[in-house]
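Undergrad: Predicted model and sequence follow; I will ask about them next.
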Amino acid sequence: MSAKQVGETERAIARDPRRLVGIALMCVAPVFFASLDATGKVLAGAGVDPLLTTFMRYAVNVALVTALINPVTRPGVAHSRRLPLQILRSLLLFGSTACNFLALRSLQLAETISIQFAAPLTVALLAGPLLGEWSSRMRLAAVPAGFVGVLVIVRPDALAAKPAILFSLGAMLCYAVYVIVTRKLAAHDSTATTVFYTGLGGLAVMSPLLPWIWTAPASGTVWALLIAVGLFGTIGHWLLVLAHARAPASLLAPFIYTQILWSVLLGYLLFGDVPSAWTMLGAGIIVASGLAVLSEDALMRRHARRRGPPPRA
């Protein structure tokens, strides 16, 4: 974060101390997301099919969410005004998760998360034609710069040596479109309804495939890791919801990039992985470009608030 951004964050916290709690929650959430990826990589190394890991990710998530949010405790929660979009959103998240677990079989945690961080740049690129949120000149400069960072990581020689990078790119693209669809749904369905449908698509796709991908876990440890995958993902997203209830998204967004620190640390401690100079350079370019896009978003919101609503005719 730049000195200007740090100063603005401090002033925001001074005005509302609850924002400090939101920032703390936003810093903890990436620990769970990095742990989710690390656990998936451990399971892949133990010979567990990544698709089985994906199934458990959604089975545990749906079980926990349904226990709290269901038509009994929240009447009408299953009613969606845009059901096809809810289904599409759920399937996109499933695609992102499955591709990520497939990529983790042979890629370092730092490599996959660095490519994933290009998703906000892709969202900024797609927001114009799909949402009518057209980019400013600063965004138009930041987005291509961020994709240069992706190309630094996904070099021709790296792609030839590690074709699993294609899975990581697929995960990033699925997640970017998932964010776009989520924004569209915000104008039609409640947060509870969207949360209710989030994991159902993945579970619906994976359940019929279970007889072909199921192998009994070799030990209680593998069972615990499979359950942990679902817990880490669910808790991480729950912390995001709590954080955004206490502070605006523009204040919280930069802190999600702390995930790359946890990914590098867990990659080194669990697998002995040391990111290459190319990976760290590419990650730095992507993060800097993402922060530039986020700064532009915050600036545009402040200008809009200062102008106020248009006068009535």
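TA: Okay, I see it.

Undergrad: alpha carbons only for contacts and neighbour counts from here, please
TA: Fine.

Undergrad: Find the helix or strand that the residue lying closest to T9 once chain neighbours are set aside is a member of.
TA: For T9, ignoring the flanking residues on the chain, the nearest one in space by Cα to Cα, 6 or more residues apart in numbering is L251 at 6.8 Å. Assigned by DSSP states H and E, L251 falls within helix 249-252.

Undergrad: what comes into contact with that helix?
TA: Contacts to helix 249-252, defined as Cα atoms under 8 Å, 6 or more residues apart in numbering, come from residues 9, 22-23, 26, 243-244, 294-295, 297-298.

Undergrad: So for the following helix or strand past it, what gets flagged as buried?
TA: Per DSSP H and E, helix 249-252 leads on to helix 259-271 as the next helix or strand towards the C-terminus. Going by neighbour count (16 or more other Cα atoms under 10 Å), the buried part of helix 259-271 is 259-260, 262-268.

Undergrad: okay, now the one to match up with it:
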Amino acid sequence: MSAQNIRLGIWLMVATTFVFSVQDGVSRHLAGQYNTYMVVMIRYWFFAAFVIAIAARSNGGLRKAARSRKPLLQAFRALLLVAEICVTVQSFVLLGLTETHAIFISYPLLIAALSGPILGETVGWRRWIAVAIGFVGVLIILQPGLTVFQPAAIIPLIAAFMFALYGLLTRYVARYDSTATSFFWTGTVGAIGITAVGLWFWEPMSGGDWIWMGALCLLAVLGHWLLIKCYEVAEASAVQPFAYLQLVFASSIGIFFFGETLRWNVALGGAVVVLAGLFTLWRTRTKPA
């Protein structure tokens, strides 16, 4: 793979993380005014339309994209992701973008820890040490026993576990289905699932907030489109370290637009988690070599 493609992939990943961070900021604003299920439901309608449009233009069309050798697992993946998004958005409201992302960014470490029992992959002692160090970082953020512990602080950790499980199941179904099939099931089944819940929580939305809602839907589609393009031009292992920039972008939005503060323990713990995650990624890349 050429250096030019890697450079383009890096810039696309930086753009992707920025767009997703802005999306998170808009999600926090809307979920602070309206029910989280309704906000996620409307966002998923647009996401499903995007997924269907992509599938319709691909070779074989919708029928090929919908054909799965693991339909039950694909459906579970899709519902797990939409549930994780609801949990994460609620965490934005309760804890803010900065603290949520500082804890949520531990999900690659959870993937490394769970890849053995779920996928049967070998996890060496160096990566186990990195996982342990990463969770020391999470404990630094949570500060159990040092301050009055907030039960809400567990929410982003639950979201990280859900997203890690989603990522592992995605890798598992990739042994049987194409990426296009997984993407199709993620959008369509996720939209059906959240609609079955979200319609019960429908609230009237002001005209100004419908503009924000439209922006959220466009940002979600743009973010996924950028991510697809990123992985088309560069290998995931080459650009994945730059995904950690989302912590920087989201924290900046939280501080400047929502008046959040960056506490020392969140900054230190987040840095420990990121460094442990980068080491885990490096070991994943170098071990096959």
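TA: It's in. Please read these numbers as outputs of a predicted model, since none were measured by experiment.

Undergrad: quick revisit: now, among the contacts of helix 249-252 of structure 1, which is nearest to L166 of structure 1?
TA: Within the contacts of helix 249-252 of structure 1, distances to L166 of structure 1 taken as Cα to Cα reach their minimum at L294, with 26.4 Å.

Undergrad: And the closest one, how far from A67 of structure 1?
TA: Taking Cα to Cα, to the nearest Å as the measure, L294 of structure 1 falls 35 Å from A67 of structure 1.

Undergrad: neighbour count winner among these two?
TA: L294 (22 against 11; other Cα atoms under 10 Å).

Undergrad: Just to check, the more buried one is in contact with P254?
TA: Yes. Here L294 of structure 1 reaches P254: they are 7.4 Å apart, a contact under Cα atoms under 8 Å.

Undergrad: Where does stretch 49-59 of structure 1 end up in structure 2?
TA: Across structure 2, the stretch matching stretch 49-59 of structure 1 (TM-score structural alignment) is residues 35-45.

Undergrad: Same check on stretch 238-249 of structure 1?
TA: The alignment of stretch 238-249 of structure 1 onto structure 2 (TM-score structural alignment) covers residues 225-236.

Undergrad: Tell me the buried residues in that stretch?
TA: For stretch 225-236 of structure 2, by 16+ other Cα under 10 Å, it's 226-227, 229-231, 233-234.

Undergrad: ok so, going back, including distance to M172 of structure 1, could the buried residues of helix 259-271 of structure 1 go into a markdown table?
TA: Supplementary listing: the buried residues of helix 259-271 of structure 1 in a markdown table, determined by distance: Cα to Cα, whole Å:
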| residue | distance to M172 of structure 1 |
| --- | --- |
| Q259 | 15 |
| I260 | 15 |
| W262 | 19 |
| S263 | 16 |
| V264 | 19 |
| L265 | 22 |
| L266 | 21 |
| G267 | 20 |
| Y268 | 23 |
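
Undergrad: Grab the two from these that are most spread out in space.
TA: Between all members of the buried residues of helix 259-271 of structure 1, the farthest pair (by Cα to Cα) comes out as Q259 and Y268, at 14.2 Å.

Undergrad: three-state assignment of S90 of structure 1?
TA: Assigned by DSSP: H, G, I helix; E, B strand; the rest coil, the conformation of S90 of structure 1 is helix.

Undergrad: What lines up with it in structure 2?
TA: Aligned partner of S90 of structure 1 by TM-score structural alignment: A78.
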